[in-house]
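In: Sequence and predicted structure, then a few things I'm wondering about:
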Amino acid sequence: MKKAWWKEAVVYQIYPRSFMDSNGDGIGDLNGITEKLDYLKELGIDVIWLSPVYQSPNDDNGYDISDYQAIMTEFGTMEDYDRMLARAHELGIKIMMDLVVNHTSDEHAWFVESRKSVDNPYRDFYIWRKGKEDGKEPNNWGSCFSGSAWKYDEQTDMYFLHLFSKKQPDLNWDNPKVRDHVFDMMNWWCEKGIDGFRMDVISLISKPEGLPDGIPGENGYADSGCANGPHVHEYLQEMNRKVLSKYDLITVGEAAGVTLEEAKKYANADGSELNMVFQFEHVSGSEHEKTHYGKWDGHKMPLPEWKANLSKWQTGLSHEAWNSLYLSNHDQPRSVSRYGNDSEEYRERSAKLLATCLHMMQGTPYVYQGEELGMCNAYFDNLEDYRDIESINAYHELTEQCGVSHEEMMGYLKRISRDNARTPMQWDDSKNAGFTTGTPWLKVNSNYPEVNAKAQVNDPDSVFSYYKKLIRLRHENEIIVYGDYELLEAESEETFIYKRTYENEHLMVLCNFTDHEVSVTDAVMGQIPDGAEKLIANYADDMGQTLRPYEAKVYRY
């Protein structure tokens, strides 16, 4: 297998609004990130994925960009950015920018021009269509943030497409001028010295020919059928030729609706498109449980289904492409609340279990801010405490149009809302968790006096110290990066056990996903020779064949 630095790296995602506030306005900023780079150096990560810091009206927390070459005023200045980049590089940490080019803000200069008239030079930078004769939208596509994907614009008596918020019009990638402008902007950032791009919803940039009606429930991604469109690989190969291949970058594409076969094209071993993709199957609900409201009332995958899914990607991409490894990000609830057990008794143990299970797989691991502390869902009781446009829109749609009760909907939000991941980083046990001296833009999780970085950094038994060890082990052991993967005991509803093999070396990874003791089978234990080295474990002692609640351990032999 071809080796590469980005395969051996560990990435840490920063959601800037919630990471660290340096000026007391309640909003995280670039200088706050610079202040905390030594903390990330201590953790041992190699790359920061920086969620958008570009100029934005903030309809979707920075994913609606009005100027790709300016910094959001709330986050600071370009000088602040340059200082952060320089300090990160001094510490040996690379910076991967979030690239949001499926859509812009409706306040971007291109769109301001585009909506002026049908013959404006920027008109075809976006996707405009006449309504149907009956006065309805051009097709039946839905927005991912509820409602129609089309917005009527009186100025020219036409509709524009927005797969997300009404303030996020989709760019027309079929227009070569759009692609040239985007590539010029990317080159500008690369010349500034950044180290890579995480590409937001990049699988949606090529729309189906003729924009036909979607089949609800079958076309996927808001029923638009836009995922993995007819020219997406052609456009990414052009991006690779004109930008990515000129620099030594890490690239990952957020690829909603991607299949294994499509992923092999996006992240192919010949390097003609991207290094890897984010797929969503393992963080989606069970395919076998009926849902009425998509992710909101989705059921957690049973463990055998979850293992089968992760294993499909491990073996399916092996030697042909490369995996990204993640359980958490700014769009997902907290992993310890979702896949582990966030009770006082088991929070730390299950946070370490999840980290072990994920980081011992083949692929590049992503740590989402606070995950290394075992941060949990916020469980807000009041709708007023939520800030996320997706959550708020869904609340109104499901309670006002679908008959879902307030109590039931609040339960959905507590379980799955994106704001669970966006609560401020918990630095210490002082007011507002040390995140800000002002009023935080989003409430701090109430458990911050117990769960915070200050309490963990110097504690050898903390979740932080465990992550630190996992990251160091990946840097020191090629088998963790490059070894082949084999799932064992696939049908077990209690354990997740897999084996890694590289040259003449093996790892056995044993994880108990329950709150009770489980006995590992003789068939598995028989493969671990006497004298095998215990590489890492979340219990100090070893009970051999017995796995205690949420126990994880890794043997090397």
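Out: Great, that's in hand. Numbers count the residues shown, from 1 in each chain.
In: Only C-alpha atoms from now on, for both contacts and neighbour counts.
Out: OK.
In: how much space is there between the residue lying closest to Met239 once chain neighbours are set aside and Thr251?
Out: In this structure, Met239 finds its nearest non-sequential neighbour in Phe183, 6.6 Å apart by CA to CA, 6 or more residues apart in numbering. From Phe183 across to Thr251, the span is 14 Å (CA to CA, to the nearest Å).
In: The structure to be compared is supplied as follows:
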Amino acid sequence: MEWWNKRVFYQIYPRSFCDANNDGMGDIQGIISKLPYLKELGIGAIWLSPVTASSDYDNGYDVSDYCDINPKFGTMDDFKALLKEADKLDIKIVMDLIINHTSDQHRWFIESKNPESPYHNYYVWKEPRLVKGKKLPPNNWDSLFLGSAWKYCEENGLYYLHLFTENQPDLNYNNPEVIEEVKKILKFWLDMGVAGFRCDVINCIYKTSYEDAKKRRIKTGKEFYLSQKGCHDILKELNRDILKPYNAFTVGETMDVSLEEAKDFIQDELTLVFPFEHHTGVDCWFQIPVLKRKYKPFRIIKILKKWQTKMPWTPLFFENHDQARSVSRFGDEGKYYKESVKMLATVLLTQKGTPFIYQGEEIGLTNTDFKSMDEIDDIATKNIYGTLRRLKFGKKRAFKMTMNYARDHARTPIPWDDSENGGFCTVKPWLRLNEKYKEINVKKNLSEPDSCFNYYKKLIALRNEEEALQLGDIEFADLGKDIFAYYRKKDDKTFFIVSNMSGKVQKIREEVRGLPILFNYRNFNPQQKILRPFESVITRI
């Protein structure tokens, strides 16, 4: 087995993690200062959200220089120091890789505006469509951040493609020179010592055709850019020429992939792919986050079982920088807050696969009670709100609907203690803190034996010690519709994990077998044949 089969990952969103120089924004030195904290938690690898040079229209996901560090976060020397200090603690670093698009401030794009430039074909430039003398976009594709996927450039009279914001022009992977540039980027960071890459929207990189597409509620055009054969060919080439020789780990953000498509992506292409079905299919309609529907635990259980059964190995996650906080979506912020945080931790860390914890998840951070759009930073959230207003939704309703999605729920600064600004900084932070920071913070979690952090710590330690919980087979048990129950088995070791994923008392069809070794209430009675709201237990059989 490989190192990534056994380790627990922790995603760091640098601008919100730890601010060492007190300028209101997190930085690399801040990350270095908290490595012992991550080691205490039991973390073996870090997924580092973008630290490369950026125009920061989309918080680092618009790269202006692939081989330099964003000065807001520090210097290249700081990054090298991070690699060195992490290595001392046996923590591997995986970088975010954003190669579907660049910033519109990248040198390549600036030069590409000139049709005679060798960089012109690095991007997708197209002539306008003329309709009754009016210049229109080349096709009807949507941006994933809403609106047209095309932006008109006055300088050359052409449109360029941007599947995301207009400040993020898509690279042209029909050009072999672009692929060679990507190989240089991969080699640059691997030579420095990173262990691999989380590959942003990687199944969007290749566009097969630029014709009009079937009109959809969202993602018009996706049949020409999602998971195309050309994408698989490129990933195979990158893996063959660079990634495999370095034994690099890769995990792909792959939108809308089916199980069968996910299997294709791990055949000599990527190491793993993130499944998103348990996020898009359980608490919203038509995979549109603002169209909220009541969360039903059995839906997520069904999806998790499917991916556990059909995939050989999968990344496990409930949170990342693009998702609302899991306890607010799938748990309870009230009476059963702590129990539901711990139940979700149990499910996350005991399934088959590689767990990814997102910063703040381990202390039970909830969604933030934003009061108005003035408090929102995220460009995608602003676009959604603007679209709802244009569709004649009132301000209050549009705001409420938008907050169902708001990515800034996950991006508020980490509260390290209960002092001003949660100990993150003493100046105004780049984004407001969660209003609960005096009750939910790292210092308080570290000091309380029954805290969310200490439960995570025990759970990770158990997983790190027991190969059955890392590498063992998984076998499901049917104890009830809203009960997620399964065995993990390897050699002569067997563990039984049972979680009530609902906020109601649930009768179970049989007693929980085995010796209880970790549970999220103060006590556990296996003979009762009921589980309290969000109750979870691990037994050894």
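Out: That came through, no problem. Only a predicted model underlies this, so the values are computations on that prediction, with no experimental measurement involved.
In: What is the neighbour count of the residue nearest to Met239 of the first structure?
Out: Neighbour count for Phe183 of the first structure, taken as other CA atoms under 10 Å: 17.
In: and it, that's in a helix?
Out: Yes. Per DSSP: H, G, I helix; E, B strand; the rest coil, Phe183 of the first structure lies within a helix segment.
In: I'd like to know how far it sits from Asp200 of the first structure.
Out: Phe183 of the first structure is 15 Å from Asp200 of the first structure, by CA to CA.
In: what does Tyr336 of the second structure align to in the first structure?
Out: Tyr336 of the second structure maps onto Tyr346 of the first structure when the alignment is built from TM-score structural alignment.
In: Next: Tyr13 of the second structure.
Out: Using TM-score structural alignment, the equivalent of Tyr13 of the second structure in the first structure is Tyr15.
In: list the contacts for its match?
Out: Residues in contact with Tyr15 of the first structure, defined by CA atoms under 8 Å, 6 or more residues apart in numbering, are Leu50, Ser51, His330, Gln369, Arg422.
In: Also Ile479 of the first structure?
Out: Shown in contact with Ile479 of the first structure (CA under 8 Å, 6+ apart): Arg500, Thr501, Tyr502, Glu505, His506, Leu507.
In: hmm, 7 Å instead?
Out: By CA atoms under 7 Å, 6 or more residues apart in numbering, Ile479 of the first structure lies in contact with Thr501, Tyr502.
In: The stretch 151-300 of the first structure: helices as residue ranges?
Out: For the stretch 151-300 of the first structure, the helices defined by DSSP state H, counting those that start in this stretch cover 176-192, 232-242, 260-266.
In: can you list those helices in TSV and add distance to Ile45 of the first structure?
Out: Listed next are the helices of the stretch 151-300 of the first structure as TSV, based on distance: least, CA to CA, whole Å:
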stretch	distance to Ile45 of the first structure
helix 176-192	21
helix 232-242	26
helix 260-266	25
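In: what's the closest of those to Ser446 of the first structure?
Out: helix 176-192 (38.5 Å; CA to CA).
In: Helix 232-242 and that closest one, what's the angle between them?
Out: Here the directions of helix 176-192 of the first structure and helix 232-242 differ by 40 degrees (axes from the mean of the first three to the mean of the last three CA atoms, to 10 degrees).
In: Could I get the buried residue list for helix 176-192 of the first structure?
Out: The neighbour-count check on helix 176-192 of the first structure (16 or more other CA atoms under 10 Å) flags Val178, Arg179, Val182, Phe183, Met186, Asn187, Trp189, Cys190 as buried.
In: Check the alignment and tell me where Ala485 of the second structure lands in the first structure.
Out: With TM-score structural alignment as the criterion, Ala485 of the second structure matches Ile497.
In: Share the number of residues neighbouring that match, please.
Out: Neighbour count of Ile497 of the first structure, defined by other CA under 10 Å: 23.
In: do the same with Lys84 of the second structure
Out: Lys84 of the second structure has 16 neighbours, counted by other CA under 10 Å.
In: Name the secondary structure element that contains it.
Out: Assessed by DSSP states H and E, Lys84 of the second structure sits inside helix 76-88.
In: buried residues in that helix?
Out: Using 16+ other CA under 10 Å as the test for burial, helix 76-88 of the second structure gives Met76, Asp78, Phe79, Leu82, Leu83, Lys84, Glu85, Ala86.
In: I'd like to know which elements that helix is packed against.
Out: The contact analysis (3 or more CA pairs under 7 Å, 6 or more residues apart in numbering; DSSP states H and E) places helix 76-88 of the second structure against helix 28-33.
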